[in-house]
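> Structure, please.
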Amino acid sequence: MKPSLTFILAAMVLSACTEQPEGDPILRAELGEDGAAQEIVPVPEPGFDTLEPEAEPVSACRLTSFEQVSLTHCIADPAEHRITTALAPSSGDDAGRFAGFARDTETDTVEFAMNGGMYGDDLKAIGYFVQDSDRLSELNRADGEGNFHMKPNGVFFGSDGTWRVLDSDTFFRTVGDRPQFGTQSGPMLVVEGELHPDFQENGPSRAIRNGVGVDAAGKAHFVISEEPISFGQFARFFRDRLETPNALYLDGNISSLWNPATGRMDSGRVGPLLVVEKK
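Next comes the predicted model:
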């Protein structure tokens, strides 16, 4: 027996006066031409937001720790990224700063960037430096003071998605073709699976440091410490955790990272830059 129209309307009025459970949609009865209730249709409450929350930007860099020291570890994958070199601006209010470099760069294309080697007063590299296949500075094999001259030093370089780290003597002997990018720094952190011979296990020299290594799969690992770290600890992170057979120290104290995905832009004074771009 079908309910009467009067009964249905009375039930609807009673339902409208009853408070709906919090978070449940309001229910509305649709009446057919013969007066019978045909369907219960859920109606979203006014102002109910049905949009999915916006996803957080994905970053190639993550915070980690090693031997109780905090580090930021960024990965460049040749399947997803390209690596180029650049120079920070040498004049203006933001000379030697990522802020100055970013103003003239397509930010959307940058995955992350780090300072990429040691420089002189003019902010130019003191060692081998290639930008867009143009050699701006020759390989420096001279002896001298400071970290750069702690032999063996080395070169990080690459072309067409093949990236390598080699000590400078091996680079000089075996690399004949000019790469698309390259930067020389020193000392080497890891050489053919062994730590630099002059490193102590955990020596007294502590600084904010950054470096780069390439693993067996061809991925480049960029690391910057978030607190002072010794050479020995830093080198062991590349050898033991990242398993990079060769790794190169890039610099210390002025070490800086620009990571657009997280909004990080360090303000240290930089010169040569390594820029990881999205393909």
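> When you work out contacts or count neighbours from here on, use the C-alpha atoms and nothing else.
Noted.
> quick one: the helices in the chain?
Ranges of helices within the chain are 5-17, 98-103, 168-174, 231-236, based on DSSP state H.
> which of those helices is buried the deepest?
Scoring those by mean neighbour count under mean count of other C-alpha atoms under 10 Å gives helix 231-236 as the most buried, with a mean of 22.
> which other helices and strands contact it?
Applying 3 or more C-alpha pairs under 8 Å, 6 or more residues apart in numbering; DSSP states H and E, we find helix 231-236 packed against strand 188-191, strand 194-195.
> so how far is Glu111 from the residue nearest to Val155 when sequence neighbours are not counted?
Sequence neighbours aside, Gln184 is the residue nearest to Val155 in space, at 4.3 Å (criterion: C-alpha to C-alpha, 6 or more residues apart in numbering). According to C-alpha to C-alpha, to the nearest Å, Gln184 stands 22 Å off from Glu111.
> picking that back up, turn the helices and strands packed on helix 231-236 into CSV, including distance to Thr244 and mean neighbour count.
Below are the helices and strands packed on helix 231-236 laid out as CSV (distance: least, C-alpha to C-alpha, whole Å; neighbours: other C-alpha atoms under 10 Å):
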stretch, distance to Thr244, mean neighbour count
strand 188-191, 8, 28
strand 194-195, 10, 18
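> Alongside the first, I'd like the structure of this one:
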Amino acid sequence: MRAAAFALLWMAAPAAAVTCADVSYEGNSYTTCSVDAVTEDLRLFLRDDEGAVLGSFSAVDDFADEGTLVFAMNAGMYHDDRAPVGHYIENGIEEMRVIPNAGPGNFGLLPNGVFCLTDDAAQIYETLDYLDKTPECRDATQSGPMLVIDGDLHPRFLVDSTSRYLRNGVGTTQDGATAVFAISNNAVTFHEFGSFFRDFLKLPNALYFDGKVSRLYSTDLRRSDFGFQLGPMVGVVE
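All right, here's what the predicted structure looks like:
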């Protein structure tokens, strides 16, 4: 599928819809899910009402008993106890502060960023920009590295990298009206994954969620990936 045709497909998606599709780009296979952030109930999930980590898509579906989970994805790196590594807010309550400094692993490969949700928008902020602007996020998850920053790839991504994993992340439109989530169906480099968001999806900002543990749930595609218990997750309830 050509990039321009796909862009028209998700930009023209009807309101109150989650549109998922399998696409190929530059020899790699991806699954994307486009979410209307204005009309959809897009939010983060980590713990149940008793404070226990949910950990799985089925647990999120059971927890969201006011509706049906139609889309979900892991949404940020986590420790062995599945607590978030970086900044985390859910329904206005902060569980973890912002981590602004460089550190080990992909999370600390600055610049990293924050995925911020309000009741009618989704935005990605580079972490220092997030601290400077202090947006009023209902939900927020910090992860890293940034994949695309104001139309540019992360400066540390190498075209000839040999580091390949299944990877997932999210990009947002400039106006924050649409969030497009993507997961690779084969192992890809950071450069390939970032290029997919920038050059194929044509999104100005995109954030890496994780690799190896990357998983997707989509009723549209009848897909529910299995694996290790997860930490933060993002999902849509209808």
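> Overlay them and tell me the TM-score.
Remark: TM-score between the superposed chains equals 0.85 [TM-score structural alignment, normalised by the length of the second structure]; 218 aligned residues with a C-alpha RMSD of 2.0 Å.
> Just give me the match in the second structure for the residue nearest to Val155 of the first structure.
In the second structure, the residue matched to Gln184 of the first structure (TM-score structural alignment) is Gln142.
> who wins for proximity to Gly252 of the first structure among the helices and strands packed on helix 231-236 of the first structure?
The minimum distance between Gly252 of the first structure and those falls on strand 188-191, with 12.9 Å, by C-alpha to C-alpha.
> The closest one vs the second structure, mean deviation?
For strand 188-191 of the first structure, the mean deviation from the second structure after alignment is 0.4 Å (mean C-alpha distance after the TM-score superposition for the first structure).
> ok so, going back, let's have the helices and strands packed on helix 231-236 of the first structure in TSV, adding distance to Cys61 of the first structure.
Putting these into TSV (distance: least, C-alpha to C-alpha, whole Å) gives the following:
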stretch	distance to Cys61 of the first structure
strand 188-191	21
strand 194-195	25
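> picking that back up, for Gln184 and Glu111 of the first structure, indicate the residue with more neighbours.
It is Gln184, of Gln184 of the first structure and Glu111, that has more neighbours when counted by other C-alpha atoms under 10 Å, with 32 against 26.
> what residues are up against the aligned partner of Leu46 of the second structure in the first structure?
In the first structure, the residue matched to Leu46 of the second structure (TM-score structural alignment) is Leu87. Contacts for Leu87 of the first structure (C-alpha atoms under 8 Å, 6 or more residues apart in numbering) come out as 101, 123-124, 271-273.
> out of everything not next to it in sequence, what's closest to Leu87 of the first structure?
Nearest to Leu87 of the first structure is Pro272, by C-alpha to C-alpha, 6+ apart, at 4.7 Å.
> Over to Ile254 of the first structure?
Ile254 of the first structure sits nearest to Gly268 (C-alpha to C-alpha, 6+ apart), 5.2 Å away.
> what do you get for Thr162 of the first structure?
In space, Thr162 of the first structure is closest to Gly218, 6.8 Å off (C-alpha to C-alpha, 6+ apart).
> what's the neighbour count on that neighbour?
17.
> With Ala76 of the first structure as the reference, measure out to it.
In terms of C-alpha to C-alpha, Gly218 of the first structure sits 9 Å off from Ala76 of the first structure.
> Map Cys33 of the second structure onto the first structure.
Match for Cys33 of the second structure (TM-score structural alignment): Cys74.
> List the contacts of that match.
So Cys74 of the first structure contacts 60-62, 221-223 (C-alpha under 8 Å, 6+ apart).
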